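*Asks:* Pasting the sequence and the predicted model now:
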Amino acid sequence: MLAYVYSSTHQKADLMEVSTPELSEGGAVIKVLACSICGTDLRTYRYGSKKLDDGVVLGHELVGQIIQLDENVKDFHVGDVVSIAPAIGCGECRSCQKGFTNMCDQLKTIGFQFDGAFAEYMAVPKQAFQMGNVYRLPESEDYSIYTLSEPLACIINAQSFLKITKGDTVVIFGSGIIGCMHAELALGSGADRVFLIDHNANRIQELRRILDGVDFLNPKETDIFEEISRKTEGNGVDVAIIACSSGQAQEDGMNLLGKHGRISLFGGLPGESNGFIDSNLVHYKEISVFGAHASTPEQNKQAMEMIRDGVIHARNYTSFQYPLGEIDKAFQDVDARKIIKATIVNNTI
């Protein structure tokens, strides 16, 4: 079968023929229907990654149909269309026992330690079933929308700390799909005003068509500090979300916060990551600083339900679809910011 396989020696992935996975005890084999490219995949494409096992198949935002299933796996059947929360906990460490399986001491992730879904077929490990990471999808004409369950789950995790509510003003740095879904979720939580900041004028123009109720600001055209101060009557924002990999955005987000503000450092920084947080601002404005790493199975299921119910308009982001054989072109288009999101699609049901 075809698969997009990572080489730690060359620090890159290549499309190649590999053996079709076999059914293992307690697990399953799925036919991959769709798998989207996420920001972590893009960073690997650009820079390589020391976190990946050599020879692993990439891809973790996935939808697939079960074609083989161990007889001991309960509550699932051959033919079920499923998704998987990719961060799989051990179930035994302190974090897992407290319900934070995404913070597991022995965390193993689809597309990192387990082979992922940029492939025609994928093995689902026993541990994924045991930990409740596998979940069935509702019947759909287009299952590719549920590839967004995983990134949306990470957003749900981040916003669980921020407690966005009616009356809040939110600023989001970065207009990629993460920033867009953060904006949708913040508005859905009752935020009175959401600012979305990006330097890409073409991207902003495109997003005006699909994101209602969002104020777009381009720092190349507008002094964002003056504009947000004016629109918040000098109070600053209640919440800042850094949905891009930029230390400057972290610094600007901190400076835009008002008293008792909350900031989510959602986007990880490649390389040097020190010196962007002003501890005096934290001290004197009583600012709360939060991180967010991956998500739990429960948050993935909640995300799936939001997509099913139209709370998040997933189809706005999954229209750019590529066959597996054109995965390099998909990465190139995402890297060049020609598109918001690329979804690799195999055979439909």
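*Replies:* Received, thanks.

*Asks:* use CA for all of it now, contacts and neighbours both
*Replies:* Fine.

*Asks:* Over to the spatially most central residue of the chain. Which of the three states is it?
*Replies:* The C-alpha lying nearest the average C-alpha coordinate of the chain belongs to Pro151 (Cα atoms, centre = their mean; 2.5 Å). Recorded secondary structure, Pro151: helix (DSSP: H, G, I helix; E, B strand; the rest coil).

*Asks:* structure B:
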Amino acid sequence: MKQAVLTGIEEMHVADAKRPAPVADQVLVEIEVCGICGSDLHIYKGGHPTIKPPTIMGHEFAGRVVEIGPNVKAFQIGDYVAGIPGVGCRKCEHCLQDKFNLCRELKVIGGYFPGALANFTLVPEYNLIALPERFTATEGAMIESVAVAVHAVGRMESVTGKTVAVLGAGPIGLLIIQVLKAFGAKLVATSDPIEGRREIARRLGADIVIDPVKENIVDRLKDEAGDIGLDAAIDCAGLELTLNQALNITKHGGEIVITALFAKDPVFPMRLLQRAERKLLGTQMYVREDFEVAIQLVQEGKVKFDDMITHRFDLDHTPEAYQLAVSRSPEVGKIVIDINK
């Protein structure tokens, strides 16, 4: 088999490897499609605090079960599955409450453990979820990203009838827009400096689309939604600028959800958080229930991906895919790897 190995910072090579064999509760999955995520790029560029080369990345994946370990009960050979990459200790209070995302020993497939940038990947049984047979491999691989969006929206107290701004219309922002609309948000606004992303946001249901380079987002939203402010803002950009925008566009008592990874700690006016009793909410990955909801949303046609995916590569050209992903070219959206094409 082949696998794409990150051998150094921004150095990746496709190499031959021995096909692994499952033991105990492991499942061997033949990977069909694997996505590239923003967190993958942090690892690729050497910015992750603990995951360093060499490693095999890839945590957004779907494929077929081809072998199972002797203790596996939930899956059979031939099952169509997607990965749930977070691996908790399975012993702490959070893991025992099915909140592995809060485990202090949380690790991730595609970083700490070999990921899906390979023809075959070993996955613990509890880190897989069954997919409907009618799903395409791309839909299956994207379920992980949808689960991120579902979890982020779920951090809000409620969604129905609410007004929400999504700051940043990259892949996760575009999914969050759709999840908000599916859950009954009254108005969804978004801002992004890239024209192509703004156009996709319009097609996917955003009610107000703002170019933050040419428009003052605070003034525009006051004109559109009133002086009182929005019920919530979800920061998908991870900038000091967008966090400050979120504080200025939300109403007193409003919610601010942080989904993005901040490259550096932001400075912001604490008084706007404290005195208006705004709530600043963090997010960490997802839980299994978020995957179940994500699958349902895709089944019902409430979340779509076609407009978001701009580039596809095969496994042999994974290094070129990552080079493109970090180029920050405005025409680059979601990139996926067709592993067994």
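*Replies:* All right, it came through fine. As the structure is a computational prediction, the values presented were derived from the model and not from experiment.

*Asks:* sorry, back to before: for Gly161 of structure 2, see how far away whichever residue in structure 2 pairs up with the residue nearest to the centre of structure 1 is.
*Replies:* Matched across to structure 2, Pro151 of structure 1 falls on Ser145, judged by TM-score structural alignment. Counting by Cα to Cα, to the nearest Å, the gap from Ser145 of structure 2 to Gly161 of structure 2 is 24 Å.

*Asks:* Show me the strands in the stretch 201-341 of structure 2, by range?
*Replies:* Applying DSSP state E, counting those that start in this stretch to the stretch 201-341 of structure 2 gives strands spanning 208-210, 230-235, 250-258, 279-282, 309-314, 334-338.

*Asks:* among the ones you listed, which is the most enclosed?
*Replies:* Among the strands of the stretch 201-341 of structure 2, ranked by average contacts under mean count of other Cα atoms under 10 Å, first place goes to strand 230-235 (a mean of 26).

*Asks:* quick one: that one aligns where in structure 1?
*Replies:* Residue span in structure 1 matched to strand 230-235 of structure 2, by TM-score structural alignment: 237-242.

*Asks:* Next, the mean deviation of the matching stretch compared to structure 2.
*Replies:* In the superposition with structure 2, the average deviation recorded for stretch 237-242 of structure 1 is 0.7 Å (mean Cα distance after the TM-score superposition for structure 1).

*Asks:* So what touches that stretch?
*Replies:* Residues from elsewhere that reach stretch 237-242 of structure 1 (Cα atoms under 8 Å, 6 or more residues apart in numbering): 162, 164, 168-174, 228, 249-250, 253-254, 256-267.

*Asks:* Can you give me every residue that contacts the residue nearest to the centre of structure 1?
*Replies:* Per Cα under 8 Å, 6+ apart, neighbours of Pro151 of structure 1: Cys38, Glu61, Ile178.

*Asks:* Recalculate using a threshold of 10 Å.
*Replies:* 36, 38-39, 60-61, 85, 157, 177-178, 181, 294-295, 300, 303 (Cα atoms under 10 Å, 6 or more residues apart in numbering).

*Asks:* Walking through the stretch 151-300 of structure 2, point out its helices one by one.
*Replies:* Assigned by DSSP state H, counting those that start in this stretch, the stretch 151-300 of structure 2 shows helices spanning 171-182, 195-203, 217-225, 240-249, 270-274, 288-299.

*Asks:* Which residues does the second one contact?
*Replies:* Contacts of helix 195-203 of structure 2 from elsewhere in the structure, counted by Cα under 10 Å, 6+ apart, are 168-171, 173-175, 177-178, 189-192, 204, 206-211, 307-308, 330-333.

*Asks:* Please apply the same query to stretch 290-297 of structure 2.
*Replies:* 82-84, 129-132, 135, 139-140, 142-152, 154, 178-179, 182-183, 288-289, 299-300, 302-304.

*Asks:* can you rerun that using 6 Å?
*Replies:* Val146, Ala147, Val150, His151, Val303 (Cα atoms under 6 Å, 6 or more residues apart in numbering).

*Asks:* And for stretch 35-53 of structure 1?
*Replies:* Gln11, Lys12, Glu61, Leu62, Phe112, Gln113, Ala342, Thr343, Ile344.

*Asks:* And for stretch 298-305 of structure 2?
*Replies:* Contacts for stretch 298-305 of structure 2 (Cα under 6 Å, 6+ apart): Gln178, Leu297.

*Asks:* how about that stretch: buried residues?
*Replies:* Residues Val298, Val303, Lys304, Phe305 are the ones in stretch 298-305 of structure 2 that count as buried (16 or more other Cα atoms under 10 Å).

*Asks:* Can you add distance to Phe120 of structure 2 and give those residues back as CSV?
*Replies:* Shown next, in CSV, are the buried residues of stretch 298-305 of structure 2 (distance: Cα to Cα, whole Å):
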residue, distance to Phe120 of structure 2
Val298, 26
Val303, 28
Lys304, 27
Phe305, 25
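
*Asks:* Export the strands of the stretch 201-341 of structure 2 as TSV, with columns for distance to Pro124 of structure 2.
*Replies:* As requested, the strands of the stretch 201-341 of structure 2 are exported to TSV (distance: least, Cα to Cα, whole Å):
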stretch	distance to Pro124 of structure 2
strand 208-210	42
strand 230-235	32
strand 250-258	29
strand 279-282	27
strand 309-314	25
strand 334-338	22
